[in-house]
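Undergrad: pasted the sequence and its predicted model underneath.
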Amino acid sequence: MSWRDELRPPSFRGVPFRIEANTRFGGRRGFTYEFAKSERSLDEDLGRRVTRVVVSAYVIGDDYTDQAEALEDALNREGGGTLILPTLGSMFMRPDAPFSRIETREQGGIARFEISFVDAGGSTSQLFTENTQAAANTAASTLSDDTDLSAGNDTDWL
């Protein structure tokens, strides 16, 4: 099967569009330590970068304004949605930056879009699990009370 047979029709949140180009960004995050008066360095791997995709899209036809409005509505909706691209497949993404809609006098019946997306796979609720400082303070206060009780008082030692 050739790559052409595997192309998928592009859409975001079920709203179809055509595509001029797409670019995916990824890789690893890192920090390089450089030491003064030394030829040495140390590299620290900080994990995978969040996947980003930039899409040059367009809608065309007699009803291009309706298509463009539908795409804008999908882009302005809160949260992530399913982005399908011809060669990259299906991804759960959200618009990352302001998008642009370009219409020109020379090219009637077409609206072009430049759209940046970022991976929306996680949620902030996964980042915050337990308030460890409050748990430590509670444990310390309980321990302090128990210590006072077990130590007795001055007359117990006479």
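TA: Thanks, I have it.
Undergrad: use CA for all of it now, contacts and neighbours both
TA: OK.
Undergrad: which non-adjacent residue is nearest the residue sitting nearest the centre point of the chain?
TA: Geometric centre of the chain, nearest residue: Asp119, 3.7 Å, by Cα atoms, centre = their mean. For Asp119, ignoring the flanking residues on the chain, the nearest one in space by Cα to Cα, 6 or more residues apart in numbering is Met93 at 4.6 Å.
Undergrad: separation between that neighbour and Asn76?
TA: Met93 sits 13 Å away from Asn76, going by Cα to Cα, to the nearest Å.
Undergrad: now do the same end-to-end measure for stretch 117-128.
TA: Where stretch 117-128 starts and where it finishes are 24 Å apart, if you go by Cα to Cα.
Undergrad: list the buried residues of that stretch.
TA: Burial within stretch 117-128, assessed by neighbour count using 16 or more other Cα atoms under 10 Å, is assigned to 117-120.
Undergrad: ok, and here's another one to check against it:
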Amino acid sequence: MSWRDELRPPSFRGVLFHIEANTRFGGRRGFTYEFAKSERSSDEDLGRRVTRVAISAYVIGPDYLDQADDLEAALQREGAGLLVLSTMGQATMRCETYQRIETKDQGGLARFEMAFVRSQVGVAAPSGRENTQAAARAAAAQNATAAELSAGSDDDWS
């Protein structure tokens, strides 16, 4: 089976769009210690970076304004949603930023530059209502879970 047979229509929260380019960012976090008056240094690996995705997309056609409004509404909604990309698969992501671009020379077309970050699904913020030992233990357990989920893996894309 060729890669073309596996292409999926790209969408965010079920709103379809066309892709010009998409880029996935990752890597590892770290801190490099450089010692004064020395040629020595030390590097500390702090774990995987959170996965980010940048997309150049567009909507086109006689109803492009409705399509663009629908996509913009999906991008503005709170929380994470399902992002489906033609070649990368799908993952739960949150829109960090977007730009909607329309020009007088390209009628019937709206371009979008979108940036997404992998969602921390299942990780809730501590309530902060009670400052007891039980609440402290619960917060510590939650922080440990958040640390485990912080970066994710390539397996997050299906």
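TA: Yep, it's here. Keep in mind that this is a model prediction, so the values were computed, not measured.
Undergrad: give me the TM-score for these two chains.
TA: Superposed pair, TM-score by TM-score structural alignment, normalised by the length of the first structure: 0.78. Supporting alignment: 133 aligned residues with a Cα RMSD of 2.1 Å.
Undergrad: on that earlier part again, which SSE is the residue nearest to Asp119 of the first structure in?
TA: Here Met93 of the first structure sits within strand 89-95, counting by DSSP states H and E.
Undergrad: from the contact counts, what lies against that strand?
TA: On a contact count with 3 or more Cα pairs under 8 Å, 6 or more residues apart in numbering; DSSP states H and E, strand 89-95 of the first structure meets strand 81-85, strand 110-119.
Undergrad: right, and those - which one's nearest Arg48 of the first structure?
TA: Closest approach to Arg48 of the first structure among those (Cα to Cα): strand 110-119, 12.0 Å.
Undergrad: just after that closest one, pick out the following helix or strand.
TA: Once the chain leaves strand 110-119 of the first structure, the next helix or strand it forms, by DSSP H and E, is helix 132-151.
Undergrad: which residues sit against stretch 26-43 of the second structure?
TA: Contact with stretch 26-43 of the second structure is made by 44-52, as judged by Cα atoms under 8 Å, 6 or more residues apart in numbering.
Undergrad: reformat those as TSV; add secondary structure.
TA: Compiled in TSV, those are given as follows (DSSP: H, G, I helix; E, B strand; the rest coil):
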residue	secondary structure
Glu44	strand
Asp45	strand
Leu46	strand
Gly47	strand
Arg48	strand
Arg49	coil
Val50	coil
Thr51	coil
Arg52	strand
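Undergrad: among those, name the buried ones.
TA: For the contacts of stretch 26-43 of the second structure, a neighbour count by 16+ other Cα under 10 Å gives the buried set as 49-52.
Undergrad: out of the residues you listed, who's nearest Pro126 of the second structure?
TA: Comparing these against Pro126 of the second structure with Cα to Cα places Val50 closest, at 20.7 Å.
Undergrad: does the closest one touch Val117 like I think?
TA: Yes: between Val50 of the second structure and Val117 a contact is recorded at 7.1 Å, counting by Cα atoms under 8 Å.
Undergrad: nearest to Pro9 of the first structure, of the helices and strands packed on strand 89-95 of the first structure?
TA: Pro9 of the first structure lies closest to strand 81-85 among those, at 6.8 Å (Cα to Cα).
Undergrad: so what does the closest one touch, helix or strand wise?
TA: With contacts defined as 3+ Cα pairs under 8 Å, 6+ apart, strand 81-85 of the first structure has these neighbours: strand 11-12, strand 89-95.
Undergrad: now distance to Arg29 of the first structure and mean neighbour count too, for those strands, in JSON lines please.
TA: Shown next, in JSON lines, are those (distance: least, Cα to Cα, whole Å; neighbours: other Cα atoms under 10 Å):
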{"stretch": "strand 11-12", "distance to Arg29 of the first structure": "28", "mean neighbour count": "21"}
{"stretch": "strand 89-95", "distance to Arg29 of the first structure": "20", "mean neighbour count": "20"}
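Undergrad: to Ala68 of the first structure, which of these lies closest?
TA: Between Ala68 of the first structure and these, the tightest spacing by Cα to Cα is seen for strand 11-12, at 12.2 Å.
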